[in-house]
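Participant: Predicted model and sequence follow; I will ask about them next.
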Amino acid sequence: MTSYQVRKFQQIPISILDLAPVKEGSDAGESFKESVQLAQQAEKWGFHRYWFAEHHNMPGVASSATSILIGHIAAHTKAIRVGAGGVMLPNHAPYIVAEQFGTLETLFPNRIDLGLGRAPGTDQATAFALRRTLHVGPEDFPMLVNELQDYFSKEPVSRVRAIPGQGLEVPIWLLGSSDYSARLAAQKGLPFSFASHFAPAYLLPALQLYREGFQPSAALDKPYAMVAVNVIAADTDEKAEKIATSLYQQFLNLIRGVESKLLPPTDSMDNIWTPMEREQVKKSLNPLTTIVGSKETVRQGLEKIIEMTGADELIVGSQIYHLEDRLRSLEILAELME
């Protein structure tokens, strides 16, 4: 028996996840300019949050210095919440994260979110370059979260103070693609966001564990679950499917271990992937959590995932090559929200 209220997507917040994609033939500077345009339109159209995810050593992703990019976007918008979805906490000293997000919250009061992940967001060699040691790993994540929360508290246990940071109410989210962070978010009474845009298989079990194990806290009195989905919307199903080939090629290159920027769409994937590779990509991009199509197709897809998950909020990723197509995809979502 479900213990959540099922609502239509017009009744829940919809947010944006931006990986600041670097396109073939372009560079990071252009990516940041496009993110500003997208965030400004997202704010105008009524989206709730605009988040960036930390990745490293990936030619097609420019959101590595996540806190700096958050500040850049917050400075170019007025009201939309801006945050990290997320900061990979084992890569950083919690004290540095507290200072960075304390600074952001001071500059942009009541607009900053701090989502935390426990994976490195990169390969082992890059993780070592970030940390200078691999002694701290995902298994230390609960301890790191506790330390970070202490820096934000009004009366921290630590003698070291985060200035700015101490006493500031920066919302902390836990992010995950398995059951680990679901259990920890429930135990700590924190909001939880599941990365179903690339790990759909564990979505429903993780949400069930989170809701059943949730312990109320000073931060949250009842569970709050955000579900991540890929949405590529266009004026027709056929156009959306073509636009989505950039996303398919990105995942195909991840499977092959090939480094690349975001590639332009192609008329057909048939000569690009093998049948086995196609199945691997489709497994990661399950139709439940990767919704590609016209306004009506997207509406049906959104209603289905909200009904199945009881999500309190959706966060939408759209790896789309052409800026005009990304803007149109968001505009169609905004039209559905109305």
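Facilitator: The structure has been received and is ready for your questions.

Participant: switch to C-alpha atoms for all contacts and neighbour counts from now on
Facilitator: Fine.

Participant: Run through the residues that contact the residue with the shortest distance to the centre of the chain.
Facilitator: Closest residue to the average C-alpha location of the chain: G85 at 4.1 Å, with Cα atoms, centre = their mean. By Cα atoms under 8 Å, 6 or more residues apart in numbering, the contact set of G85 is 17, 51-54, 114-117, 175.

Participant: for V298, same thing?
Facilitator: For V298, the contact set (Cα under 8 Å, 6+ apart) comprises 231, 233, 291-292.

Participant: let's see 10 Å
Facilitator: 231-234, 237, 290-292, 304, 332-333, 336 (Cα atoms under 10 Å, 6 or more residues apart in numbering).

Participant: wait, isn't S178 in contact with P205?
Facilitator: Yes: counting by Cα atoms under 10 Å, S178 touches P205, with 8.6 Å between them.

Participant: put this beside the first:
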Amino acid sequence: MTTTKKLGNVKLSILDLAPIVEGSTASDALRNSLDLAQHAEKWGYTRYWVAEHHSMPGIASSATSLVIGHIAGGTSTIRVGSGGIMLPNHAPLVIAEQFGTLESLYPGRIDLGLGRAPGSDRQTMMALRRDLYGGENFPAMLEELRGFFRGPESEKAVRAVPGEGLEVPIWLLGSSDFSARLAGELGLPFGFASHFSPDFTLPALDIYRSSFKPSAYLDKPYAMVGVNAIAADTDEHAEWLGTTLEQQFLNLIRGGVPRKIQPPADLEGFANPYELTAVRNQLRTAIKGSPQTVEAKLNAFIEQTDADEVIINCAIYDHQERLKSYELIAQLGLSSSKE
């Protein structure tokens, strides 16, 4: 008999963009990320991932491998990884060496999540890649990367040291069907960015599961789904904290210049009705509220997606409020597991 998944049956993890809030620096953001990771380890979160973005004044995780080392070095048990490394921005050999080094330093704790988007605008992508076509070569780059971990086929082959022979779990991440299908065909775990691509969540998960072929890594599909979630003492306070994330999406809709993370504010004071509708439609799957509200919405989300793991992005301006939100959500997962 199949049991409906809910909190307590799935793993909970954290996606962190190392937010640089208005009035702070990247140094502050990275210290806060380590502080959050140390708390998350105590609260029982499974993994702590940081994401590659570039030319973003509000995100301090551009040098993703370095941030992973910073987090892993300050923790002891939680898994640490990338959500994700944008592989077309890098030579596969470099990523194999970087993650081989991380795995050698922190054995059994490193995850390598890979995406094919640039994590930036067109101009920044040119500065990173020097061409516009790296994403089209993603499957070949992925195979090259996996080959470096397997080790050389001849004595004269290029070798990744550290890297070769190490079991660094590779995840494919996406916001559409491309990586979903590729992950299924290769038998790899798959993470979907539902937190900013809600319309494609269920189709992508269906494609991943229907195309899945067992591999040496997995005998059945394993899907992690991203969600924006904010927990606070009351629904009203959580909604207020959530206006920080709404401002980020409003700026994207307006095509504005990226900026630091802003404090909460009433959007109705400076956004027109069309903009408000667009922002709230994009964030319609965001989960905000009291612990009781968040528990109900998370359970509904898990049931709808049949996720094996939920990775939570909590975009809150105040660091102490962010800690509290993640702690409340962790308590929900722990209390549900005892039922």
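Facilitator: That came in fine, so what should we check first? Worth saying up front: this structure is predicted, and the values here are computed from it rather than measured.

Participant: Work out the TM-score between the chains.
Facilitator: Here the TM-score for the pair of chains, by TM-score structural alignment, normalised by the length of structure 1, is 0.96; 332 aligned residues with a Cα RMSD of 1.4 Å.

Participant: just to revisit the earlier point, need the counterpart of the residue nearest to the centre of structure 1 in structure 2.
Facilitator: Counting by TM-score structural alignment, G85 of structure 1 lines up with G83 in structure 2.

Participant: Give me the distance between the helix or strand hosting that match and the centre of its chain.
Facilitator: In the assignment (DSSP states H and E), G83 of structure 2 maps to strand 79-86. Centroid displacement of strand 79-86 of structure 2 relative to its chain, using Cα atoms, centre = their mean, to the nearest Å, is 7 Å.

Participant: circling back: specify which member of the contacts of G85 of structure 1 is nearest to L69 of structure 1.
Facilitator: F52 (7.8 Å; Cα to Cα).

Participant: what do we get in structure 2 for the closest one?
Facilitator: So, by TM-score structural alignment, F52 of structure 1 is matched to V50.

Participant: Tell me who's in contact with that match.
Facilitator: Residues near V50 of structure 2 by Cα under 10 Å, 6+ apart: 14-18, 33, 60-65, 67-68, 71, 80-85, 113.

Participant: From those residues, keep the buried residues only.
Facilitator: The neighbour count (16 or more other Cα atoms under 10 Å) marks 14-18, 33, 60-62, 64-65, 67-68, 71, 80-85, 113 as buried among those.

Participant: Next, work out how far apart the counterpart of A20 of structure 1 in structure 2 and P214 of structure 2 are.
Facilitator: Alignment note (TM-score structural alignment): A20 of structure 1 maps to A18 of structure 2. From A18 of structure 2 over to P214 of structure 2 the distance is 35 Å, taken as Cα to Cα, to the nearest Å.

Participant: next one: I14 of structure 2
Facilitator: Distance from I14 of structure 2 to P214 of structure 2, by Cα to Cα: 27 Å.

Participant: Double-check the match of A20 of structure 1 against S24; I have them as touching.
Facilitator: No: contact criterion Cα under 10 Å: A18 of structure 2 and S24 do not qualify, at 11.8 Å.

Participant: so what sits against both of the two?
Facilitator: Joint contacts of A18 of structure 2 and S24 (Cα under 10 Å, 6+ apart) are G58.

Participant: which stretches of structure 2 form helices?
Facilitator: 26-43, 64-73, 92-105, 122-129, 138-150, 178-186, 201-211, 235-241, 243-254, 273-282, 291-305, 319-337 (DSSP state H).

Participant: nearest spatial neighbour of R129 of structure 2, skipping sequence neighbours?
Facilitator: The shortest distance from R129 of structure 2 to any non-neighbouring residue, by Cα to Cα, 6 or more residues apart in numbering, is to N89 (5.4 Å).

Participant: Give me the aligned partner of H197 of structure 1 over in structure 2.
Facilitator: So, by TM-score structural alignment, H197 of structure 1 is matched to H195.

Participant: how many neighbours does its match have?
Facilitator: 22 (other Cα atoms under 10 Å).

Participant: what sits against the closest residue to it other than its chain neighbours?
Facilitator: Nearest residue to H195 of structure 2, sequence neighbours excluded (Cα to Cα, 6+ apart): V227, at 4.4 Å. By Cα under 10 Å, 6+ apart, the contact list for V227 of structure 2 reads 14-15, 192-198, 283, 285-287, 298, 301, 310-314.

Participant: Can you list which of the residues you listed are found in strands?
Facilitator: Counting by DSSP state E, the part of those found in strands is 14-15, 192, 287, 310-313.
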